[in-house]
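Trainee: sequence first, then the predicted structure, then my questions.
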Amino acid sequence: MSTAPLPPLAEILSSLRVVSLPLVTRFRGVDHREAALFEGPEGWGEFSPFLEYGAGEASTWLAAAIDFAYEPQPAPHRTRIGVNATVPAVPAAEVSGVLARYGACRTAKVKVAEAGQSLDDDIARVAAVRDLLGPEGRIRVDANAGWNVDEAERALHALAEFDLEYAEQPCASVAELAELRDRLRKWDLPLAADESVRKSEDPLAVARAGAADIVIIKAQPLGGARRALDIVEQAGLAAVVSSAIDTSVGLAQGALLAAALPALDHDCGLGTAALLAADVTPDRLIPHDGAVTAQRVAPSAELLDRHAASPDRTAWWKRRIGDCYAVLEDRRPSTRSTI
C-alpha cells in the first residue's frame, strides 16, 4: 500500500457519493451493487468492499481508493486490456443471454460450486459456454473455494472435457490447493489463486507452497496498484487482474493495474460492467472487441443523482469509511493534517 500520508477524512467525505446500481442478474446473493465514490486530485476513486466485510478487511479497499484518487498510477505498458466474460451460476439456458452482453470476448469465466447447486448444474453451464464460444474459445472456472480436495478433483476431471484454461480457487486453503495441484499434475490443468492471495495476511504463501500457477490480483482488495504489482513480482507467477463487480470507476483502476503489469498473457476479469444494468458514467468500461481501454473515467452528476443510495445507506457508508479510516490511521499515522 502507499506510504503517502492520508488525506483528511473530512476531505474524502466532502465529495462522497454513494450509489446503488441494479444488476442484470443476481450475483453473490444481491440484485443491486452499492459503491462509494469520492474525488481526489488525480480523479475519482471507488470504495466498494462487499457489505459483509469488517473494517479490518475493508480498510485495505479504502487504501486502494485513496491511492487511486490521490496518487499517480504506475506507468503503463499497454492501453488495450483483453477481458473475459463472467458467467454467474445461472441455469444453462440463460448462458447465451449473459454472454451476449459481453460481445466478442474470446474468454469466459464460469462460476461453479455454487451453494445449493450440483456438479451436473456446473457441467451443463460450462457445456453451454463451450457450445457458444466454439472450440477456439477459452474457458476458466471459478469455484470461490467451494470444494474440498476430493470434490475438486472429481469436478475438474468431469469438466476437463471442455478444455479448461485454468481453475480458479477450487479449494479454500493453501495446503488444499497444493495437494490438488499435485493430484492434477498429469492433467496439465493450471490452478489460479484468488482468495488465497487477496484475503490472506501472507499473499505470497501460495507461491512459496507451489500451490498455484497463476495469481489473481484485484486492485481494491490488495490496497492499490503498487502493492499488487509488488505481490506479482515477488510471487514470480503469471497474473490475471480481476474485479469485484465494480462501477466503471473501480474497473478503471483495475484496467490501469493490468496496463502496468510487465507481462500479461491472459485475458483479465475487467468486463464486469456488463453485469450492471446501470453505471455512474456514460463512458462505461464495457468490452469492445473483447477488450477495454486502460484509462480513468469520471462519473456524471446526472447519473450519480439518478442512482443515489438512500440517505440511510449513505449514512451507513459514511460510518463505514470512518471506521476503515481509523484502521488505516493506526497502521499509518497521517502527517498531512488532522481531521
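Mentor: Received, thanks. Numbers count the residues shown, from 1 in each chain.
Trainee: C-alpha from now on. contacts and neighbour counts both.
Mentor: Will do.
Trainee: correct me if wrong: I12 contacts P41.
Mentor: No: under the criterion of C-alpha atoms under 8 Å, I12 makes no contact with P41, lying 11.1 Å away.
Trainee: the most centrally placed residue in the chain and G271, how far apart?
Mentor: Nearest to the mean C-alpha position of the chain, counting by C-alpha atoms, centre = their mean, stands S243 at 2.0 Å. Going from S243 to G271 by C-alpha to C-alpha, to the nearest Å gives 8 Å.
Trainee: what's the answer for A143, then?
Mentor: For A143 relative to G271 (C-alpha to C-alpha), the value is 19 Å.
Trainee: out of the two, which sits in the busier spot?
Mentor: Per other C-alpha atoms under 10 Å, whichever of A143 and G271 has more neighbours is G271, with 31 against 18.
Trainee: in this structure the more buried one contacts N84, no?
Mentor: Yes: the criterion here is C-alpha under 8 Å, and G271 meets it with N84 at 6.4 Å.
Trainee: who are the packing partners of the longest helix along the chain?
Mentor: For the chain, the longest helix by residue count, based on DSSP state H, is helix 311-331. The contact analysis (3 or more C-alpha pairs under 8 Å, 6 or more residues apart in numbering; DSSP states H and E) places helix 311-331 against helix 9-14, strand 17-27, helix 55-70.
Trainee: wait, which of the ones you listed is closest to D150?
Mentor: Ranking the helices and strands packed on helix 311-331 by proximity to D150 (C-alpha to C-alpha) places strand 17-27 first, at 26.5 Å.
Trainee: tilt between that closest one and helix 311-331?
Mentor: 100 degrees (axes from the mean of the first three to the mean of the last three C-alpha atoms, to 10 degrees).
Trainee: and here's the other structure:
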Amino acid sequence: MTPETEDLLAAATVVRLPMRVRFRGVTAREAVLLEGPSGWAEWAPFPEYSDADAARWLGAAIEAGWGELPAAVRTEVGVNATVPALAPEQVGPVLARYDRCRTAKVKVAEAGQQLADDLARVREVRAVLGPTARIRVDANGAWTLAQAVEALTALSAVGLEYAEQPCASVEELAELRLALARAGVDVPIAADESIRRAEDPLRVARMGAADLVVVKVAPLGGVARAMRVVEGAGLPAVVSSALDTSVGLALGVRLAAALPRLEHDCGLGTAALLEQDVVPAPLLPVDGRIDVSRADATRGAVSRERLAAYCVEPGRDSWWRERLTRSAKIYATETWATQS
C-alpha cells in the first residue's frame, strides 16, 4: 500500500530533539514521525541531503507505516556504544550510558582535529572498556588514501575490529585494502557511505573494496531493500542507525533481526546520544543487547505529549512538509520503490 501525499502530510508530526553531545555537527535532531496503519514510522533525512536521497528515506517510512516487515530470525541483537569526536576525559561518561556494551564505534577524522586527537580518544576507549572489547573507528570518508594508511597503521596498535568508510570513493577503499595488506596492517575495511549513498551499492563488493558492509534502513529505502543489498553484496553486514529516534532504531533492530547472517554488534544504541526522545523509555541496550520484542513495542509507545512538547516552529514545520511533498513525488516515479 502506497499512501497518497495528502495521507502522509496528515500523518506527519515534525519534532526537534536536543542531543546530549554534538555528533556529526548536529546538536538537535529533527525528524518527521508518521502514524500509519501498520504503526509509527520515521522520516528524517539530514537537511543537506537532496530530495532524491530523501525519497529513499521516505520509502523506508512507507514500508514501516503502511507495509509489512520481514520476519525476524533472532530474538535479540548485540549493540555497540557510539563515541563522538570528544576529548578523552569525556569518553567515560558517554560509555557509561551504554549498559555493558563490549563493542564501541569511535568517530575519527573530525574537522579541526588531528591524528593525535583520534589516538588519544581511541586509547581512552580501550582503557575504559578493557583489552577484550571490540573497537571500530568511523572516518565518514574524510581521509585521503595516504592519510588513511598513516592513521590506521597508528590506530591498529590499539586493536581495531574494523575501520568504517576511511576514504570517500570506492576506488580509494580498494587501494587502501591493498596498501594495508602490503604493509602488514590487519584492519578490515567496512563500507558505509559507499553503500547507502551510492546509485550502485553493490559496486563495493564487485571491486573488492570492503571486507564488510554497513547498512541503514532509512537511506536504503527500507528493511526489505536493505536485505537485498546485503544478499547481493555477499559480505558480512553491520546494521547501523542514522541518528534516529527510538522509532527509527526499532526498524534497524528489525533489519538486524531478519538478516540470515549477523556476526557483528550493530550501531543501534544511538538513542543514548539524544537528550530527549519521542517515547518515554528510549530504546537503549540492556546488557549490550536489544530484544526484538522490546523494539517492536517501542514503535507503539510514541507519546503524543512528547510530540507536542518537541514540535518545531511553524516555519520549520512548513519546510519539512514542502520537502515531504517533493520527496513523495519523486518516490512515486522510482522503479526501485516497487521492485520485489
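Mentor: On my side now, so go ahead. What you see is a predicted model; the values in this text were computed from it and never measured.
Trainee: TM-score for this pair?
Mentor: TM-score for the superposed pair, counting by TM-score structural alignment, normalised by the length of the first structure: 0.95. Supporting figures: 331 aligned residues with a C-alpha RMSD of 1.4 Å.
Trainee: related to what we said a few turns ago, most packed of the helices and strands packed on helix 311-331 of the first structure?
Mentor: helix 55-70 (a mean of 24; mean count of other C-alpha atoms under 10 Å).
Trainee: nearest residue to V187 of the second structure other than its sequence neighbours?
Mentor: Nearest residue to V187 of the second structure in three dimensions, chain neighbours excluded: Y162, at 5.4 Å (C-alpha to C-alpha, 6 or more residues apart in numbering).
Trainee: just the strands in the stretch 101-250 of the first structure please.
Mentor: 107-111, 138-142, 164-168, 191-193, 214-217, 238-241 (DSSP state E, counting those that start in this stretch).
Trainee: where in the second structure does the fourth one align, residue-wise?
Mentor: The reference is to strand 191-193 of the first structure. Using TM-score structural alignment, strand 191-193 of the first structure corresponds to residues 189-191 of the second structure.
Trainee: do stretch 63-71 of the first structure as well
Mentor: Against the second structure, stretch 63-71 of the first structure falls on residues 59-67 (TM-score structural alignment).
Trainee: what's in contact with the matching stretch?
Mentor: 1-3, 34-43, 69, 217-223, 251, 331, 337 (C-alpha atoms under 8 Å, 6 or more residues apart in numbering).
Trainee: the alignment partner in the second structure of V141 of the first structure: how many residues sit nearby?
Mentor: Counting by TM-score structural alignment, V141 of the first structure corresponds to V137 in the second structure. Counted with other C-alpha under 10 Å, residues neighbouring V137 of the second structure total 25.
Trainee: swap in A255 of the first structure?
Mentor: Count around A255 of the first structure with other C-alpha under 10 Å applied: 32.
Trainee: ok, the equivalent of it over in the second structure - contacts?
Mentor: By TM-score structural alignment, A255 of the first structure lines up with V253 in the second structure. Contact analysis of V253 of the second structure by C-alpha under 8 Å, 6+ apart lists 77, 239, 268, 290, 292, 295.
Trainee: let's have those residues in a markdown table, adding neighbour count, secondary structure and distance to G208 of the second structure.
Mentor: Shown next, in a markdown table, are the contacts of V253 of the second structure (neighbours: other C-alpha atoms under 10 Å; DSSP: H, G, I helix; E, B strand; the rest coil; distance: C-alpha to C-alpha, whole Å):
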| residue | neighbour count | secondary structure | distance to G208 of the second structure |
| --- | --- | --- | --- |
| V77 | 24 | strand | 28 |
| V239 | 25 | strand | 20 |
| L268 | 34 | coil | 27 |
| I290 | 21 | strand | 32 |
| V292 | 20 | helix | 33 |
| A295 | 23 | helix | 34 |
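Trainee: R123 of the second structure: which of the residues you listed is nearest?
Mentor: The nearest member of the contacts of V253 of the second structure to R123 of the second structure, counting by C-alpha to C-alpha, is L268 at 22.9 Å.
Trainee: what's the match for E52 of the first structure in the second structure?
Mentor: Under the alignment by TM-score structural alignment, E52 of the first structure pairs with E48 in the second structure.
Trainee: list the contacts of the residue nearest to the centre of the first structure.
Mentor: Applying C-alpha under 8 Å, 6+ apart, the residues near S243 of the first structure are 218-219, 251, 254, 269-270, 272.
Trainee: keep only those of the residues you listed that are in helices.
Mentor: 251, 254.
Trainee: hmm, which of the contacts of S243 of the first structure are common to the second structure?
Mentor: Among the contacts of S243 of the first structure, the contacts conserved in the second structure (both residues aligned by TM-score structural alignment, their matches' C-alpha atoms under 8 Å) are 218-219, 251, 254, 269-270, 272.
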